[in-house]
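S.K.: Need coordinates for the following:
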Amino acid sequence: MNVHHAPNPVGTARPAEPTGSPAHAPAPLPRVRAEVDLAAVRDNVRALRGLARGGAGVMAVVKADAYGHGMLPCARAARRAGADWLATATPEEALAVRAAGDTGPLLCWLWTPGGPWAEALAADIDVSVGGAWALREVIGAVHAAGRPARVQLKADTGLGRGGCAPADWPALVTAARAAEAEGLLRVTGVWSHLACADEPGHPSIPPQLEAFRVALAEAERAGLRPEVRHLANSPAALTLPGTHYDLIRPGLAVYGLSPAPELGLPREHGLRPAMTLRAALAGVKRVPGGHGVGYGHHYVTPGETTLALVPAGYADGVPRHASGAGPVLVAGKWRTIAGRVAMDQFVVDLGGDPAEPGDEAVLFGPGDDGEPTAEDWARACGTIGYEIVTRIGARVPRIHLNDD
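M.R.: Just a heads-up that it's a prediction; the model follows:
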């Protein structure tokens, strides 16, 4: 097994090797660590390729540090498994992917006025345009970059966030075609995003599909012939084959999580969660009944018991909303966080079961060994699995396994 240590964020130094220890001594484990199985990432991409209909390719989304999993190792894993495209939100993310040596098709979609358009064009990054202002900025950057732009036009089909409003779409595609005819750019894609694909049968889905068909027809009437059309995010990739067009665009599913409980468990789609969050107990002690635990004493021991200190808190990405609710596997059993989650630590009540400092606590993982999953944490915190994995903090090292 190859093991690659890559802390977050990308570009920071690797953890220092321990000093002053005998050569044969094992390196101490970090107090908390996120293990990321890149074999699972590769298998998930392959599974998603198998789900794609009509010859559609896969655009693997690696934004937000690959949903907390480590952008560059996961980008490499996705490419090795056959991802045709990669996608990021911010231009800084896309430029980091290019700086790491990736040369394949790459889309970046979250732009603001004055962004590094010229740098992106020079790096052969497809840029998303969802309004006349963005098209003007792209055209202005073409001369600085010394090359035509690769542009993907985004239509707002009902999500109401980024993208061109339907009333403005005919003017945008006409202007883009005119710029294309002048040799300033190539419209490589037309795309949009679904609002409620994670809610099967939601009434917004058919109108959005029709709006996308209308947007594509308008683009064609304007004379545009995009290389790719894409609409399907993770939930649509899993459950709406009619949305697959030329590419599916999975994000969370690449990392083995289901976008919503209503869509089934990951294994029902051939997916495997890639991240396991582990910590080494920082202390174990016996206390009497009536002993307060944590800020505010929101937990008081019901009787004599054993408390274990887990050295991870909200500065590491453990949600404060998990106070009194978050599940943790310690000493072979599920425990619930006792009292409040603090900035750097929380406590679990072992109920008298034995443990030692340095023993392992597993906050979440695939669930193969009885540990909680990210979805279990999402339910406990009243949120979604996306937030659980993406919020893991910068001081938690990502340890990448199976980086073949």
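S.K.: use CA for all of it now, contacts and neighbours both
M.R.: OK.
S.K.: roughly how far is stretch 324-331 from the heart of the chain?
M.R.: Mean-position distance between stretch 324-331 and its chain equals 24 Å (CA atoms, centre = their mean, to the nearest Å).
S.K.: One more sequence to fold, the one below, so I can look at both together:
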Amino acid sequence: MTAVATRVRTPTLEIDLSAVAANTRRFVRATASSSAEVMAVVKADGFGHGLADVARTAVDSGATWLGVTSVAEGVAVRESGVDVPVLSWLNPVDVDVETAARHRIDLAVPGVRHLAAIAAAGAGARVHLQLDTGMARDGAAEDEWRALMRAARRAEAAGDVTVVGVMGHLAMAGESGHPANKQGLLALLNGVELAEQAGLRPVVRHLAATAATLTDPATHLDVVRVGAGLVGIDPSGTTRLCTALRLTAPVVQVRRVAAGVGVGYGHTHVTDRATTLALLPIGYADGLPRVASGRAHVLVAGLRRPVVGVISMDQTVVDLGDHVVEPGAEAVVFGPGDDGEPTVADWARWAGTIPHEIVTGIGHRVERSVR
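M.R.: Model (predicted):
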């Protein structure tokens, strides 16, 4: 027997900006002793929480800088009405310098070639010299540092750029006390010394992201960059922050099945007893990781229930056992965990990934509700 909902609500992502505000204030307090300012990183649509909403909330709660990865994101920040320094740090060689300058967006410079292109635009861009401090990823490699400093001094003397800061990134900040963090800090400070020897006077040094901000005051320097922490994710695992997301989906169909019934594509799950199955209209196109199939749970009627079968593009099946709910009942996919529902961290564990991937992966057809 199958029961179908007569009115289907849509999966909804509830965004709690009061959690973002509380987390921001916590980071402001965490840096008070070091006098470092907080840069709220709102890349990837504010870690999936809404770029403009997170930016405004963070600034209203004490952040004095904003960080993004592209000029386009920086423009979106400005169009949201926020008027604090903004830094874009993942820029192509042909970055739109004029647009950045017009919207007062600082640019990170990861090498001599990028610097030459920015200087050639003649827009007087504000730049942060970005050094590779141990990740072999973004930033100038150590053997390019001196050349970058000298080129930056020439460009600044010509009036083509203003060197505002020197920045790096820590590879092992999630592991407090790891030797690589000390090495990264020393590398950044060495880069600052080289900049000063070249005649530059950067006014901001920044290295720490969320984890180091919480665990290693020595890395705070002048500015800390907090992104994941704003929305309740602590990569260091040392601090409980406020979760800002709750994802729900309606039960659209309920059916009673016998033992031995295959569920979903490939029959990866076969019922071992008579049971009740509930269908949710949400799947991997909405951000549920398919790899979590057979491991994940959701909360239905106050109880955690297992996801069975393969998570499909648009549909997920949940085993209710002998518990019966009516179509239209709410299933909580994840939330703060206060009522027993799974958390983003649970889903990350089931998918073998990190919470960042879960929160930034929720699809656009999921309705957003901001409060």
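S.K.: Need the counterpart of Gly227 of the second structure in the first structure.
M.R.: Under the alignment by TM-score structural alignment, Gly227 of the second structure pairs with Gly251 in the first structure.
S.K.: Setting aside sequence neighbours, what's the nearest residue to that match?
M.R.: Distances taken as CA to CA, 6 or more residues apart in numbering put Val61 closest to Gly251 of the first structure, at 4.7 Å, once the chain neighbours are dropped.
S.K.: and that neighbour, how many neighbours does it have?
M.R.: Val61 of the first structure has 31 neighbours, counted by other CA atoms under 10 Å.
S.K.: Please identify the residue in the second structure that aligns with it.
M.R.: Correspondence of Val61 of the first structure to the second structure, assessed by TM-score structural alignment: Val41.
S.K.: Also Val293 of the first structure?
M.R.: Match for Val293 of the first structure (TM-score structural alignment): Val263.
S.K.: which residues touch that match?
M.R.: Residues counted as contacts of Val263 of the second structure (CA atoms under 8 Å, 6 or more residues apart in numbering) are His269, Val270, Thr271, Val308, Gly309, Val310, Val317.
S.K.: repeat for Trp65 of the second structure
M.R.: Going by CA under 8 Å, 6+ apart, Trp65 of the second structure touches Glu37, Val38, Met39, Ala40, Val59, Val84, Pro85, Val86, Leu87.
S.K.: let's go with 6 Å and repeat that
M.R.: Counting by CA atoms under 6 Å, 6 or more residues apart in numbering, Trp65 of the second structure touches Met39, Val84, Pro85, Val86.
S.K.: In these, which residue is surrounded by the most others?
M.R.: Counting neighbours by other CA under 10 Å, Met39 leads the contacts of Trp65 of the second structure with 29 neighbours.
S.K.: so that one sits right up against Gly62, yeah?
M.R.: No: contact between Met39 of the second structure and Gly62 fails when scored by CA atoms under 6 Å: they sit 9.5 Å apart.
S.K.: Could you pull out the strands in the stretch 251-371 of the second structure for me?
M.R.: Using DSSP state E, counting those that start in this stretch, the strands found in the stretch 251-371 of the second structure span residues 253-257, 262-263, 269-270, 275-280, 297-300, 303-308, 316-321, 330-334, 367-370.
S.K.: mean shift of the fifth one relative to the first structure?
M.R.: To tie it back to what came earlier, the one meant is strand 297-300 of the second structure. Here the mean offset of strand 297-300 of the second structure against the first structure after fitting is 1.1 Å, by mean CA distance after the TM-score superposition for the first structure.
S.K.: Equivalent analysis for the first one, please.
M.R.: Overlaying the first structure shows strand 253-257 of the second structure at a mean distance of 1.1 Å from the equivalent residues (mean CA distance after the TM-score superposition for the first structure).
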